[in-house]
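**Q** predicted coordinates and the sequence they were generated for:
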Amino acid sequence: MRKKETTRLTITAIFAAILILQTFVPNIGYVRILPTLPAITTIPLTIAIYGSLMGPKSGLLFGLFWGITRLIVAYTQPGDMVSLMLFQNPIISLVPSIVAGWLPGLIGKYMHQEEIGYILSGAVTSLANTFLVIGLTSLLFMNNAASLIKYLGNTTGSNSLFIVLIVALGINGVVESVFTAVLTPIIVLPLKKVLKRIMI
């Protein structure tokens, strides 16, 4: 039992270090294509792998850790005005991150076909993060949509905030979900075999 706990703690420390690097080293976790628009996020891959390996409870806590780092970045080194406006709000920073961490562990726990389960885990992690950010932003900025719409590149203000967010963030979300869905099973399956040998 102690060996398993030590192994889990070691894995968590390694993944926490990876997440910190992705968060604070430019263009690793947040890849900026256009300076004014939100970055493409590679962090959901790390979240999906960790959640798939460690289960829903550990994944939820790791998602919370991601949300806290996201909040810190929004206050200390925001890369664009949209990220600053969105992720300085604790609800937008924390809730999507927590759910994104919890879901891959839950899917991995109940899916019997591992490969399909991990593909689904990867896709769902990214999509849950993206669409919860869009949904929560639409609700929380409902009464102050004009300023955010302007920074998202819609100067006419003719479209609703939800539509503008879908266009601005949804494309990133689709790219992230394909990337994460493809790589999650490739990384998780061999890692899981190694962990089974270590924990015996």
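**A** Yep, it's here.
**Q** CA atoms for contacts and neighbours, from now on please.
**A** Noted.
**Q** got the contact list for the spatially most central residue of the chain?
**A** Taking Cα atoms, centre = their mean as the criterion, P44 is the residue nearest the geometric centre of the chain, at 3.7 Å. Residues counted as contacts of P44 (Cα atoms under 8 Å, 6 or more residues apart in numbering) are 100, 122, 125-126, 176, 180.
**Q** name the residues of stretch 37-46 that are buried.
**A** 37-46 (16 or more other Cα atoms under 10 Å).
**Q** any idea which of those is closest to R2?
**A** When the buried residues of stretch 37-46 are compared for distance to R2 (Cα to Cα), T46 wins out at 25.4 Å.
**Q** give the contact list for F179.
**A** If a contact means Cα under 8 Å, 6+ apart, then F179 has L45 as its contacts.
**Q** surely it is in a strand?
**A** No: if the criterion is DSSP: H, G, I helix; E, B strand; the rest coil, then F179 is helix and not within a strand.
**Q** could you check how far it is from A123?
**A** Spatial separation of F179 from A123 under the definition Cα to Cα, to the nearest Å is 8 Å.
**Q** equivalent analysis for T12, please.
**A** When distances are taken as Cα to Cα, T12 and A123 turn out to be 22 Å apart.
**Q** also Y30?
**A** For Y30 relative to A123 (Cα to Cα), the value is 18 Å.
**Q** more neighbours, these two?
**A** A123 (26 against 18; other Cα atoms under 10 Å).
**Q** counting by contacts, list what the helix or strand harbouring that one packs against.
**A** Taking DSSP states H and E as the definition, one finds A123 inside helix 114-140. For helix 114-140, the contact count by 3 or more Cα pairs under 8 Å, 6 or more residues apart in numbering; DSSP states H and E identifies helix 43-54, helix 90-110, helix 161-199 as packing neighbours.
**Q** most tightly packed of those helices?
**A** Neighbour counts (mean count of other Cα atoms under 10 Å) averaged over each of these peak at helix 43-54, with a mean of 27.
**Q** chain center to that one: distance?
**A** A distance of 9 Å separates the centroid of the chain from that of helix 43-54, by Cα atoms, centre = their mean, to the nearest Å.
**Q** next up, a second structure to put side by side with the first:
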Amino acid sequence: MRREETRRMTITAVFAAILIIQTFLQNIGYVRIIPALPAITTIPMTIAIYGTLMGTKAGLGFGLFWGITRLIDAYIQPGNMVSLMLFQNPVISVVPSVLAGFFPSLITKAMGKTNYAKLGYIFSGAVTALTNTIMVILLTSIFFMHDPASLVHYLGNYSSSTPLILILITALGANGVIEAIFTALVVPVIVTPLNLVLKRA
């Protein structure tokens, strides 16, 4: 039992270190392609791998850790005004991150009981990234529904009559799709050999 706890703590420490590096070193966890818009994030890949390997409770905790680091990052080194306005809000920073950490192990467990276990890794990666993007869009539309102009001003040239949620889908949706494809492709490549190593340990 103690050996298993030590192993889990070691794995968590390694992933926490990776997440901190991704968060606070430029263009590793948040890759900024269009300066005015939020960065494309590679962190859902880390969240999906950890949640898949460690289970639901651990995934929730790791998602919370991501949310807290994202909140801190928005205060100490926001990359642009949109990131500052969105992620200095604790709800927008934390809730999508926690939910993103929750789903990977659920999907992996469900599909692990079938003949499509490896396909579950692909789905868990895609769902992790899409959960983050969708929840950020939904929560942002709620928090800015009474004053959308303050945010839309930084998102580009949109008509004042365009609903905020459509603007957010247009502005942030492309990032979400790229993140989902990237995460879906990378997660099975990393998780498959890691699972074999952990089973032998």
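**A** The structure has been received and is ready for your questions. From a predicted model like this one, the values you see are computed outputs, not experimental measurements.
**Q** now the TM-score, please.
**A** Scored by TM-score structural alignment, normalised by the length of structure 1, the superposition of the two chains gives a TM-score of 0.97; 198 aligned residues with a Cα RMSD of 0.8 Å.
**Q** would you mind putting the buried residues of stretch 37-46 of structure 1 into a markdown table with distance to I107 of structure 1 alongside?
**A** Formatted as a markdown table, the entries for the buried residues of stretch 37-46 of structure 1 read as follows, by distance: Cα to Cα, whole Å:
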| residue | distance to I107 of structure 1 |
| --- | --- |
| L37 | 31 |
| P38 | 28 |
| A39 | 27 |
| I40 | 24 |
| T41 | 21 |
| T42 | 20 |
| I43 | 18 |
| P44 | 15 |
| L45 | 15 |
| T46 | 16 |
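**Q** ok, those vs K4 of structure 1, which is closest?
**A** Comparing the buried residues of stretch 37-46 of structure 1 against K4 of structure 1 with Cα to Cα places T46 closest, at 21.1 Å.
**Q** just checking, the closest one touches A17?
**A** No: using Cα atoms under 8 Å as the test, T46 of structure 1 is too far from A17 to be in contact (10.9 Å).
**Q** is it true that T108 of structure 2 touches T52?
**A** Yes: the criterion here is Cα under 8 Å, and T108 of structure 2 meets it with T52 at 6.2 Å.
**Q** identify the contacts common to these two.
**A** Taking Cα under 8 Å, 6+ apart as the contact criterion, the residues that touch both T108 of structure 2 and T52 are 121, 124.
**Q** which residues does stretch 12-19 of structure 1 contact?
**A** With Cα under 8 Å, 6+ apart, stretch 12-19 of structure 1 has contacts from 29, 43, 46, 50, 62, 66.
**Q** excluding its backbone neighbours, what's nearest the fifth one?
**A** Read that as F62 of structure 1. Of all residues not flanking F62 of structure 1 in the chain, G101 sits nearest, at 6.2 Å (Cα to Cα, 6 or more residues apart in numbering).
**Q** alignment lookup: the one you found to structure 2.
**A** When the structures are aligned by TM-score structural alignment, the residue of structure 2 matched to G101 of structure 1 is G101.
**Q** is it correct that that match is in contact with G63?
**A** Yes: here G101 of structure 2 reaches G63: they are 4.4 Å apart, a contact under Cα under 8 Å.
**Q** overlap in contacts of those two?
**A** Going by Cα under 8 Å, 6+ apart, residues that sit against G101 of structure 2 and also against G63 are I47.
**Q** what residues does Y121 of structure 2 make contact with?
**A** For Y121 of structure 2, the contacting residues are 52, 104, 107-108, 184, 187-188, 191, taking Cα under 8 Å, 6+ apart as the criterion.
**Q** go through the contacts of stretch 12-19 of structure 1 and name the one nearest Q22 of structure 1.
**A** The shortest separation between Q22 of structure 1 and any of those is 3.9 Å, and it belongs to G29 (by Cα to Cα).
**Q** the residue nearest to K109 of structure 1 when sequence neighbours are not counted: how many residues sit nearby?
**A** If you skip the residues right next to it in sequence, K109 of structure 1 has G55 as its closest partner in space, 6.8 Å away by Cα to Cα, 6+ apart. Applying the criterion other Cα under 10 Å, we find 19 residues in the vicinity of G55 of structure 1.
**Q** any chance of the helices and strands packed on helix 114-140 of structure 1 in TSV, with distance to L71 of structure 1 too?
**A** Formatted as TSV, these follow (distance: least, Cα to Cα, whole Å):
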stretch	distance to L71 of structure 1
helix 43-54	14
helix 90-110	6
helix 161-199	18
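**Q** E5 of structure 1: which of those is closest?
**A** Taking Cα to Cα as the criterion, E5 of structure 1 comes closest to helix 161-199 out of those, the separation being 9.3 Å.
**Q** now do that closest one against helix 43-54, angle only.
**A** Going by axes from the mean of the first three to the mean of the last three Cα atoms, to 10 degrees, helix 161-199 of structure 1 is angled at 40 degrees with respect to helix 43-54.
**Q** picking up where we left off before, farthest-separated two in the buried residues of stretch 37-46 of structure 1?
**A** Of all pairs drawn from the buried residues of stretch 37-46 of structure 1, the widest gap by Cα to Cα lies between L37 and T46 and measures 22.5 Å.
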